[in-house]
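*Asks:* coords please:
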Amino acid sequence: MAEHVDPGDPNEVAKALASRLADPVGVFAAPGRVNLIGEHTDYNAGLCLPIALPHATYAAVARRDDDLLTVASVQQDARVEVRLPDIAPGTVDGWASYVAGVAWALREAGHELPGMDLVVDGHVPLGSGLSSSAALICSAALAMCAAAGIDPGRDALVDATMRAEAEIAGAPTGGLDQTASLLGREGHALLIDFRDRTTRQVGWRPRSEGLELLVVDTRAAHSHSDGGYRSRREDCEAAAHRLGLATLREATLADLDRLGDDRLLRRTRHVVSEIERVRQVVAALEQDDWSRVGALFTESHASMRDDFEISCPELDEVVATAVDGGALGARMTGGGFGGSVIALVPADAAASIAEQVGERFAARGWPAPGVLPAPASAGAHEVA
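*Replies:* Next comes the predicted model:
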């Protein structure tokens, strides 16, 4: 059977977390995200359409009277301690590097930070492709800014969290995850144009049409800091260079024959067609054409499976099962090589489709998948 993954009650989580510090400044939440469409297009200056999830990571913070940053987690036994001036690439390992990286990036941007104690509690499934890393890094950013009494603005925090993840944590993401976590809005998807980093809110309310966005965590773990993500990014950069373009945003399908390399051709075809699918999904949403949205989801998955080669058997199994069970469409979401699938399903069929997915996984001897509720939720904020 599939397992329901509850986001937890924000006020209860915040109260428990604050009790771990003697004099907390506050507790701050930043959500994970589901990317509706637009995969591996962010670092190609393309278009993406994510929503923020109700599942979040929470960070409680208290000031210290020295220059130490201490980081602890409800999910970990060990506490990490480092002097703020000592943080640099290669000095902090593991999950704590994401938190330490925020302090480093804010200081690099010229902000004065006090010593701090941070305690975090993650409610975004790890390795799920739902950006638990961005939830961690963005909740830490809000907490540190509150402790320092600064407000750099959300756009500046996107920059800082991107630097932290790329240069300290060693995960060169394109900015989609951090932008969605910081700028998400309830009932809306966020259209992001990474050519100029502009954003636009787009209504996303499938429940008003009797539909549900079902998110299935395959439990096939993935990581942005592994080689697969980096190699796809390198392929895209190589293709743009071969075409004489700054990024693949400027490429067209007519350019494919000029590449002279089958792998780069397929990588480019995915990026060019995926950017166009984002445009088409937005247009379909504006016309309430949910069948078209679903069909574009399924087309996107085929492109990621065949051209970008970032799917895996678990992801393909969920997509096939969902579509066979009556979904309007389904696709893997996130960086790939594991993680999660989204399926646009009739609300009255959601439980049945989730059960069918669980049965298929059991028959293959795979761990039971997780199923998450996925209403478009608010971005990073202080928990009252």
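*Asks:* okay, CA-based contacts and neighbour counts for the rest of this
*Replies:* Fine.
*Asks:* List the contacts of the residue nearest the centre of the chain.
*Replies:* In the chain, the residue lying closest to the centroid (Cα atoms, centre = their mean) is residue 131, at 3.3 Å. Counting by Cα atoms under 8 Å, 6 or more residues apart in numbering, residue 131 makes contact with 32, 33, 124, 177, 334.
*Asks:* out of the residues you listed, who has the most neighbours?
*Replies:* residue 32 (35 neighbours; other Cα atoms under 10 Å).
*Asks:* State the helix or strand in which residue 50 lies.
*Replies:* strand 47-63 (DSSP states H and E).
*Asks:* That strand: how far from the chain's middle?
*Replies:* 9 Å (Cα atoms, centre = their mean, to the nearest Å).
*Asks:* After it, which helix or strand is next?
*Replies:* Next helix or strand after strand 47-63 toward the C-terminus (DSSP H and E): strand 68-73.
*Asks:* The structure of the following sequence is requested for comparison with the preceding one:
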Amino acid sequence: MGAQQVRDGFVALYGAEPDGVWSAPGRVNLIGEHTDYNDGFVMPFALPHTTVAAVSRRTDGVLRLHSANVKDTAGTAGGVVELRLDALAPESDRNWTAYPAGVFWALREAGHPVTGADIHLASTVPTGAGLSSSAALEVVVALALNDLYELGLQRWQLARLCQRAENVYVGAPTGIMDQTAAACCTEGHALFLDTRDLSQRQIPFDLAAEGMRLLVVDTRVKHAHSDGEYGKRRAGCEKGAALLGVDALRDVPYDGLDAALARLGDEEEVRRLVRHVVTEDHRVERVVSLLESGDTRAIGPLLTEGHASLRDDFRISGPELDLVVDTALEAGALGARMTGGGFGGSAIVLAEAGDADAITKAVEAAFAAAGFTAPRTFEAVPAAGARRLV
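*Replies:* Below you'll find the predicted structure:
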């Protein structure tokens, strides 16, 4: 949805022009899954799918929220939700409004003088597909408030505040990758991010120029980060770090992995989690090296290797995701893996441009034969991060 449509929607709702219009994208993670909360490496890029927000300041401590994507039982757009900033409390809201409200809460907790807003939102980021629709929502609100209230915060600082909103206010134990991707990605690049210190390198990633395409296959199986399984994986990683005497699993060297696993003894579940995180960090570094040397096709097997690790060690894949990967590879894909938090969501497929349509049809046929809901497939092209539109 374009800036003018969202602006017009704001006027219809609130009876005045907004102070501005902003957007923030969803993201695909090329490689580096469940490494961000282990202080590790990730490599996301922004999608052209965005959440757009028209926003005006208020000075009375009131927050009014409306989303064009939220429908009532009759299928029409829901009404405006009104909240008081002084009544916001962590984990008090289980609705979509928790994400923008959480940003206000996090900013105020950090001492920033935000005094309210009228907000109208519209999004093309698929929800529940592992493409960070929640981070896009958080970051677009944070960027708007940063501009309107002249807070002077850097993009990485906004990402940190949005992560705190999701961790504490919403109650989802996510890492920093999604918010940083939405805030900091640039068009035509993948973001090589060290989640420990938030140092970044923009790595050119133009598959079309090399005759390739990256497909996103949304299995339409919904996932929810605040459900218990994600939290269990994070707690298991933290247990592994404690048993190994390191600050985070990032500190376990790849060439010392076997020795580390031996030290964990019969802690089999923890051993699996540690093995995934350490090998996944190594895969990210290998992908960066290959992209920087121009050997892009060689990243395909690393994507597939990452999927096997997520399936067998981290155990967060599922029948639909595995079917996408297996079918795509049989149909000639260069590599494929699940992306995002797991337990549903999306997979990515790296393919020669001439093979992409046949792979898409093969996956659709496999889903039909298995009796699964038809997947939705689209091409992912690295897009711009969060920005002001008007």
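*Asks:* Next one: residue 126 of the first structure from residue 66 of the first structure, what distance?
*Replies:* Here residue 126 of the first structure is placed at a distance of 32 Å from residue 66 of the first structure (Cα to Cα, to the nearest Å).
*Asks:* Between those two, which is the more surrounded one?
*Replies:* Neighbour comparison, residue 126 of the first structure and residue 66: the larger count goes to residue 126, with 17 against 11 (by other Cα under 10 Å).
*Asks:* how close does that one sit to residue 335 of the first structure?
*Replies:* 13 Å.
*Asks:* if you skip the residues just before and after it, what's nearest to the residue of the first structure most remote from its centre?
*Replies:* In terms of distance from the mean C-alpha position of the first structure, residue 65 ranks first, at 34.7 Å (Cα atoms, centre = their mean). Nearest non-adjacent residue to residue 65 of the first structure, counting by Cα to Cα, 6 or more residues apart in numbering: residue 115, 6.3 Å away.
*Asks:* Tell me who's in contact with that neighbour.
*Replies:* Taking Cα under 8 Å, 6+ apart as the test, what residue 115 of the first structure contacts is 63, 64, 65, 66, 67, 68, 69, 84.
*Asks:* Turn the residues you listed into a markdown table, including distance to residue 196 of the first structure.
*Replies:* As requested, the contacts of residue 115 of the first structure are exported to a markdown table (distance: Cα to Cα, whole Å):
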| residue | distance to residue 196 of the first structure |
| --- | --- |
| 63 | 36 |
| 64 | 39 |
| 65 | 40 |
| 66 | 40 |
| 67 | 37 |
| 68 | 37 |
| 69 | 34 |
| 84 | 32 |
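*Asks:* where do the strands sit along the stretch 51-200 of the first structure?
*Replies:* With strands called from DSSP state E, counting those that start in this stretch, the stretch 51-200 of the first structure shows them at 68-73, 80-83, 116-122, 188-193, 198-203.
*Asks:* Include distance to residue 288 of the first structure and mean neighbour count when you put these into CSV, please.
*Replies:* Converted to CSV, the strands of the stretch 51-200 of the first structure look like this (distance: least, Cα to Cα, whole Å; neighbours: other Cα atoms under 10 Å):
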stretch, distance to residue 288 of the first structure, mean neighbour count
strand 68-73, 43, 21
strand 80-83, 49, 15
strand 116-122, 35, 23
strand 188-193, 14, 23
strand 198-203, 10, 15
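*Asks:* which one of these lies closest to residue 249 of the first structure?
*Replies:* strand 188-193 (10.3 Å; Cα to Cα).
*Asks:* picking that back up, may I see the strands of the stretch 51-200 of the first structure organised as a markdown table, with distance to residue 285 of the first structure added?
*Replies:* Output for the strands of the stretch 51-200 of the first structure, formatted as a markdown table (distance: least, Cα to Cα, whole Å):
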| stretch | distance to residue 285 of the first structure |
| --- | --- |
| strand 68-73 | 39 |
| strand 80-83 | 45 |
| strand 116-122 | 32 |
| strand 188-193 | 10 |
| strand 198-203 | 8 |
